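In: I'll drop the sequence and a predicted model, then ask my questions.
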Amino acid sequence: MKQTHFLSATAAITLAMALGSPGAHAHEIYAGIGTEGVGAGFAYALDDRFNARAEINGFALSRSFTAGDLSYDARATLLHGGLYADWFPAPQTAPFRFVIGALIGDDHVNATATSTNGTYNINGVVVAANGETVTARARYPTVRPYLGIGFGHTPNGKPGFGMYFDAGVTYGRPRVSLNVPDSIAAQVSQANIDAERQELQDKANRLRFYPIVKIGVTYRF
């Protein structure tokens, strides 16, 4: 609920600045790469100190990891949009800006537990896999707030090509689910399954503050 309120406030601030602008200003398209993957966006200069921006970023990554007594093969998929408001405290002096915004999307990790010799070790209890597979999923909230700083996207910049850089952090606690088939769950107590899921949750909680760093090219017209 708090994140929904944050998104509403961000959209309201951006809209208010747009309505307060007496006339059209420069537009900008841009593309970049960073910890969100590859992305592209559009910026609109509201006046000499403020920008409104919208962009989309995404990537997919496969890796293996261990949580508790289980090892997993996982695939992380990040695909989200972003709404941002930029404030330039001294646009005539430097293209430095403060950024507030929100990420909106379905960023998640799907994981499959790897069995050893046809067995799983669930919180210290070795059970037969019986041809079944234990899976897990961690999903970020749909809306996450963002705070950061950056260079570039200057409202009073000249037409043509330029560059930008952003560094910030977004917050959202991933929600973890662990799917244990009935034939496996029958061999181990629910307390052990819950303990294994908590190990996953603890690992996911380390990524509730997700760092965002990106660099890219702009074109102003």
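Out: That came through fine. Residues are numbered from 1 along each chain as shown.

In: Going by C-alpha atoms from here, please, whenever you check contacts or count neighbours.
Out: Noted.

In: Where do the helices of this protein begin and end?
Out: Assigned by DSSP state H, the chain shows helices spanning 2-20, 182-185, 190-205.

In: need the ones you listed in JSON lines with distance to G216 and mean neighbour count, can you?
Out: Formatted as JSON lines, those follow (distance: least, Cα to Cα, whole Å; neighbours: other Cα atoms under 10 Å):
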{"stretch": "helix 2-20", "distance to G216": "23", "mean neighbour count": "15"}
{"stretch": "helix 182-185", "distance to G216": "49", "mean neighbour count": "15"}
{"stretch": "helix 190-205", "distance to G216": "29", "mean neighbour count": "17"}
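
In: Nearest approach to G118 belongs to which of those?
Out: helix 182-185 (11.5 Å; Cα to Cα).

In: I149: what's it in contact with?
Out: I149 is in contact with F96, R97, F98, V99, D166, A167, G168, counting by Cα atoms under 8 Å, 6 or more residues apart in numbering.

In: let's bring in a second model and compare:
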Amino acid sequence: MRSIFLSASLLILPVPPFAILLACGSPAVFAQTPVSPKLFAIEPAVAAFSSSVTTNTTDTETASDKQTPVLTSGAHLVAPTRPFSTVGAAVSVGTLGIGGQVAAPLSQRTNLRVEGNFFSYNSATYTNDGINYTGTLKLRSVEALLDWFPFGGSFRVSPGVQLYSGLSAAANLAVPSGQSFTLNHTSYVSSTSVPVTGNAALTTRTASPMFTFGWGNIAPRHGHISVPLELGFVYQGAPKVSMVLAGKACNPSGLNCRDVATDTGIQSNLAAQQKIVSDDIGQYFRFYPVISIGFGYKF
């Protein structure tokens, strides 16, 4: 009876023979009991399964340690771009002047770009309301922009700020003796003995928001050379104009000449004329246009 029970246990239970031996407590009984050959095939199968699990686990851990590539719009697998991993520089020319730009990547589709521009221009003499203007225009600026490439190509959208604006104009004013001129729609004649002279200045805000868009990546993800084109504007508000006059102004008949710097009536008309000029300029230069083209190289 005990032998029958032992044989049935060996055929049914998926345990090694020595466990049955210990359970029964008699080596002799185990030795006399026939054991199915199928039981001896269990241990090699378990060993093979354990080895497979270990191998798969190791492969999975090894693969997870590797950096996962990113699929770009051009269907190329590339590693993620590390911030400031490279730098590009460019020279440009445009409405802000002659400038230099430096850009570095922040992510796969964004760059941080900083630029500086300068330019000076001496204008020819022009006449407005009988007053001759001879001036100099100066452009000095520093900008910081975030370049975003929404489609992964060369097209970019770039919000930013003009950190410093040195846009200014200065002019010398003169009214030849005996020539008529107008201040706030009031006519005067420049004195023949002490002609009217003066100066004017135009200034803008030091810092202003800006927005541009264009094509070309100064720090390209592939290659080294770029030709950036940029269009947009700087919202600088209405420029401020100041005017100072000296000399003597007479009535239209050339009589009753008065000192321009001290006469309250002339000074009142001069202040009103100054506002008229500021409003006229403000209509066109609240939004200063940005147009530029350049040549860039990534190091």
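Out: Structure's in. What do you need? Since the structure is predicted, the reported quantities are computational estimates derived from the model, not experimental observations.

In: Burial check on V109 of the first structure, number of neighbours?
Out: Around V109 of the first structure there are 21 other residues, counting by other Cα atoms under 10 Å.

In: wait, isn't it in contact with T77?
Out: Yes - using Cα atoms under 8 Å, V109 of the first structure is in contact with T77, at 6.2 Å.

In: Give the residues shared as contacts by those two.
Out: Residues touching both V109 of the first structure and T77 (Cα under 8 Å, 6+ apart): none.

In: any idea how far A249 of the second structure is from M243 of the second structure?
Out: For A249 of the second structure, the distance to M243 of the second structure equals 16 Å [Cα to Cα, to the nearest Å].

In: Over to S226 of the second structure?
Out: Per Cα to Cα, S226 of the second structure is found 45 Å from M243 of the second structure.

In: do the same with A170 of the second structure
Out: From A170 of the second structure to M243 of the second structure the distance is 10 Å (Cα to Cα).

In: One more: W148 of the second structure?
Out: The value you get for W148 of the second structure to M243 of the second structure, if Cα to Cα is used, is 43 Å.

In: Which one of these two is surrounded by more residues?
Out: Higher neighbour count among W148 of the second structure and M243: W148, with 22 against 18, using other Cα under 10 Å.

In: got the contact list for that one?
Out: Shown in contact with W148 of the second structure (Cα under 8 Å, 6+ apart): R109, T110, N111, R156, V157, S158.

In: ok, now R286 of the second structure?
Out: Neighbour list for R286 of the second structure: Y235, Q236, G237, A238, P239 [criterion: Cα under 8 Å, 6+ apart].

In: residue contacts, the second one?
Out: Same thing as Q236 of the second structure. Per Cα under 8 Å, 6+ apart, neighbours of Q236 of the second structure: T204, R205, A207, S208, P209, F285, R286, F287, Y288.

In: Give me the aligned partner of the second one over in the first structure.
Out: What it means is R205 of the second structure. Using TM-score structural alignment as the criterion, R205 of the second structure maps onto P141 of the first structure.

In: separation between the residue lying closest to its match once chain neighbours are set aside and G216 of the first structure?
Out: Nearest non-adjacent residue to P141 of the first structure, counting by Cα to Cα, 6 or more residues apart in numbering: G172, 6.0 Å away. Between G172 of the first structure and G216 of the first structure the distance is 25 Å, computed by Cα to Cα.

In: same check, this time on L79 of the first structure
Out: For L79 of the first structure, the distance to G216 of the first structure equals 18 Å [Cα to Cα].

In: wait, isn't G198 of the second structure in contact with L245?
Out: Yes - using Cα under 8 Å, G198 of the second structure is in contact with L245, at 4.2 Å.

In: show me the contacts for the nearest residue to P91 of the first structure once chain neighbours are set aside.
Out: If the residues on either side of it in the chain are set aside, P91 of the first structure comes closest to R49, at 6.3 Å by Cα to Cα, 6+ apart. Shown in contact with R49 of the first structure (Cα under 8 Å, 6+ apart): D86, W87, F88, P89, A90, P91, P155.
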